[in-house]
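Novice: below is the sequence, then the predicted model.
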Amino acid sequence: STTMASSTTGDGVSEAQTGKKSKKTKNQVDESELLTVPDGWKEPTFTKDDNPRGLLEESSFATLFPKYREAYLKECWPLVEKALGEAHIKTSLDLIEGSITVCTTKKTFDPYAIVRARDLIKLLARSVPFEQAVRILQDDMACDIIKIGTLVRNRERFVKRRQRLIGPKGSTLKALELLTSCYVMVQGNTVSAVGPFSGLKEVRKVVMDTMKNIHPIYNIKTLMIKRELSKDPELRMQSWERFLPKFRHKNLAKRREPKKKTVKREYTPFPPAQPESQVDKELATGEFFLRESVKKRKKMEEVKVKQAEALTKKQEERNRAFIPPKEKPLMKKTTKAPTEGKLDIEAIKEKVKRAKTKKLGAPPVNPAPPTSSTTDKKKKKAKSKG
């Protein structure tokens, strides 16, 4: 019952034929023009009573499968035979050639069963597991194998875009599967999808856009909005353009203005002036009429001036290595507190002397008591003076 907004076109056709003016807006369409399906309606199954005589000719399809798929096909082959046996279709697996063949039998009554069997073997060859591939035998199921190998030339770019479709840990692919109710398998240069027709259409659009460098998240966002809008019966007759997001394509890589601009010169019919020769320049400055000795002297002076400039430059460069860099003070200078009184230097000196004498083991230096010999000498001196 999900009707898309894209089908609401051609609203002006009935008005032009009848010539009547309707009060409906541009976005609205007459409901009789829409193809609607009743809720819960299902296509009746094709039985043997519909085709009792069977098929006139035998039809067959074959497909090749890669070598790495051989082990899995061997394992699930009895299940494949059983599933196709119910539709009266004969299958054969050729491991030497690497091919699977399906063909109709005399008992086959459904003419479309062989096409479903062909799709089943295609999916099995494209690495789709049997549990998902067998769903193709149901009436409301279809499959789509999208070839993406030739859409991008650069191999590295192709691998990046294919990985973008899968997403981190397969999250983008899982979101796409939930929204479209399809099983999607990205394998090599193809994308295989199994599900209802409406879902397959959306899957193909997302895959193709991803390969055209449009991120799948944009399409997933629009699908989510469309799913919510389809639940509202009032919006069924209206256009959904106003609800859907519009993503602008920003190409930041391209510059609007070129990096190197070339300015076109004005066209002049006259050729450019001939460049002046060395003689012309000398004539203009007056050097041409000077003597050879004067010319040489002038040239030597010019050379000496240039040499002096070069020498001073070189000397400056050499001296740079000897210029010390400015050092930052490690700690801030603290103002020392003023001492209360002057230090007694003499007292400190005596302390140091005592410490030294103690270390040497000498007796402390004390004033010695006067001996008898010294007293006699003093007395004699006193007498002689008297």
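Specialist: Thanks, I have the structure now.

Novice: going by C-alpha atoms from here, please, whenever you check contacts or count neighbours.
Specialist: OK.

Novice: which stretches of the protein form strands?
Specialist: Along the chain, counting by DSSP state E, strands occupy 60-64, 89-94, 99-104, 142-147, 183-187, 190-195.

Novice: which strands and helices sit next to the first one?
Specialist: In this case it means strand 60-64. strand 99-104, helix 113-125 (3 or more CA pairs under 8 Å, 6 or more residues apart in numbering; DSSP states H and E).

Novice: possible to save the strands of the chain as CSV with mean neighbour count?
Specialist: Below are those laid out as CSV (neighbours: other CA atoms under 10 Å):
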stretch, mean neighbour count
strand 60-64, 16
strand 89-94, 17
strand 99-104, 20
strand 142-147, 18
strand 183-187, 20
strand 190-195, 22
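
Novice: to residue 384, which of those strands lies closest?
Specialist: strand 183-187 (139.1 Å; CA to CA).

Novice: tell me how far residue 186 lies from residue 175.
Specialist: Counting by CA to CA, to the nearest Å, the separation of residue 186 from residue 175 is 14 Å.

Novice: if I look at the residue nearest the centre of the chain, how far off is residue 66?
Specialist: With distances taken as CA atoms, centre = their mean, the residue of the chain nearest its centroid is residue 160 (8.8 Å). When CA to CA is applied, the distance between residue 160 and residue 66 equals 24 Å.

Novice: same question for residue 298.
Specialist: In this structure, residue 298 and residue 66 are separated by 88 Å, where distance is defined by CA to CA.

Novice: below is structure B, check it against A:
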Amino acid sequence: MDAKKKKERSSERGDATDGKLDGKKKGKHDKDKPWDTPDIDHWKLDKFDPKWNDGGMLEESSFSTLFPQYREKYLQEVWPLVTSTLKEHGIKCELNLVEGSMTVATTRKTRDPYIIVKARDLLKLLSRSVPAPQALKILDDEMQCDIIKIGSLLRNKERFVKRRQRLLGPNGATAKAIELLTGCYMLVQGNTVSAMGSFKGLKIVRRIVEDCIKNIHPIYHIKALMIKRELAKDPELAEQNWDRFLPKFKKRNVKQKKVKEQKKKPYTPFPPPQQPSKVDLQLESGEYFLSAELKAAKKREAKKEKQEVVLAENKRKREAAFIPPKESKKVERSSDAGEQGNKSITKSDVSVMAESLKKKVKGMVAAHGTADTKGVDAYLVAPSLQNDKKLKKKITEDYATEEPRKKKRRKVAQED
């Protein structure tokens, strides 16, 4: 008997070693199945057929959830739509405004056993301010939801509000970018983030949201997702590692304010000396022994002095507006000063000019034997009029007329 068992075991081991997959030994029941072909998509979700469960549910299953008071009015308006949609799947629902709760339960007409879980998710989304038309999409088989709790990730309320706002971005731009890249619907409400989409997209959304609350900006994830989307279009890079293409952001240490270290005072077992009280100070200054009238008079004087200082300061400020600004001194030359300057200049210069002219005239007399000093005397008599243009013109004309006469006289004298 023992020999037979050993043979059977060895034969089983031989069968197991014959069918190897990826270098691993296959177990006793892990064998190739003739109906399992490569063209089969194992991840495909077939639509539920009611014929698969003709008998229905054996027992009733129900879920209920509470909703905030501000959602009461909206839920009342939308509840007929929710009721009619759930009725198609054989689910009954109830809205209790007294307790503030919503309840869903299976009926005898319910065929899909998983639809009650979908109805439970629908109630969660409705209570988290997701619009009803969007929340009803959760009843589809391919749509999943995830409610991310972010309220307990951070203690400081101000930081939490600031980082939660990063998820939305300016005018909701960041949230819209996340929705387009992940293919998921996202709604930030209070201490939770509601997301709807595929399992793969929800996983990415959860990582982005949690990292954002941990002080990692969503723009880094958005940039990486955009690069991955472009790389996925290239069939050559499908089986390669994409790490070399993805950006690597280094964490920078932001300079923080240096806390001033307070020097510890040396320890002394004795307590510090007691500070003098108000009565002690009055005793030292002698104010304690003054009568009530003198004390009041002293207070009035101190108050009056303060008022006088304030009044003087206010008066100075008011009068400052009426003080004229200082003007810059400009040197203006008057007409009298100009005339005096011209006179001083002419007096000093004319004497020199007169001597030079007289010397020239004497030289001319010696050379030509004529003593005509009429032009020179006229020039010296009226030196102040030498700038007159008319006088200059007249002198030049007289000189031009006298020149040929002199030439004629010289010729006559030479002939004689």
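Specialist: Alright, I've got the coordinates. A quick note: this is a predicted structure, and the numbers were derived from the prediction, not measured.

Novice: what about the helices in the stretch 101-250 of structure 2?
Specialist: Taking DSSP state H, counting those that start in this stretch as the test, the helices found in the stretch 101-250 of structure 2 are 115-127, 132-135, 157-168, 173-182, 199-213, 218-232.

Novice: nearest to residue 15 of structure 2, of those helices?
Specialist: Each of those was checked against residue 15 of structure 2 via CA to CA, and the shortest separation belongs to helix 199-213, namely 38.7 Å.

Novice: in structure 1, what range does that closest one match?
Specialist: When helix 199-213 of structure 2 is aligned against structure 1 using TM-score structural alignment, it corresponds to residues 197-211.

Novice: next: stretch 294-310 of structure 2.
Specialist: Using TM-score structural alignment, stretch 294-310 of structure 2 pairs with nothing in structure 1.

Novice: so which of the strands of structure 1 comes closest to residue 336 of structure 1?
Specialist: Taking CA to CA as the criterion, residue 336 of structure 1 comes closest to strand 183-187 out of the strands of structure 1, the separation being 81.3 Å.

Novice: what are the contacting residues of the closest one?
Specialist: Contacts made with strand 183-187 of structure 1 from outside it, assessed by CA atoms under 8 Å, 6 or more residues apart in numbering, are listed as 126-128, 132, 162, 166, 173, 177, 191-195.

Novice: tell me the residues of structure 2 aligned with it.
Specialist: Residues 185-189 of structure 2 are where strand 183-187 of structure 1 lands when matched by TM-score structural alignment.

Novice: so how far does that stretch sit from its counterpart in structure 1?
Specialist: Compared with structure 1 after fitting, stretch 185-189 of structure 2 deviates on average by 0.5 Å (mean CA distance after the TM-score superposition for structure 1).

Novice: how far away is the residue mapped onto residue 132 of structure 1 from structure 2 from residue 197 of structure 2?
Specialist: Across the two structures, residue 132 of structure 1 finds its equivalent in residue 134 of structure 2, going by TM-score structural alignment. Here residue 134 of structure 2 is placed at a distance of 11 Å from residue 197 of structure 2 (CA to CA).

Novice: next, count neighbours for residue 157 of structure 2.
Specialist: One way to gauge burial is a neighbour count; for residue 157 of structure 2, by other CA atoms under 10 Å, it gives 10.

Novice: and it, how far is that from residue 196 of structure 2?
Specialist: 27 Å.

Novice: and if you look at residue 110 of structure 2?
Specialist: In terms of CA to CA, residue 110 of structure 2 sits 24 Å off from residue 196 of structure 2.

Novice: just residue 99 of structure 2 next, same as before
Specialist: According to CA to CA, residue 99 of structure 2 stands 28 Å off from residue 196 of structure 2.
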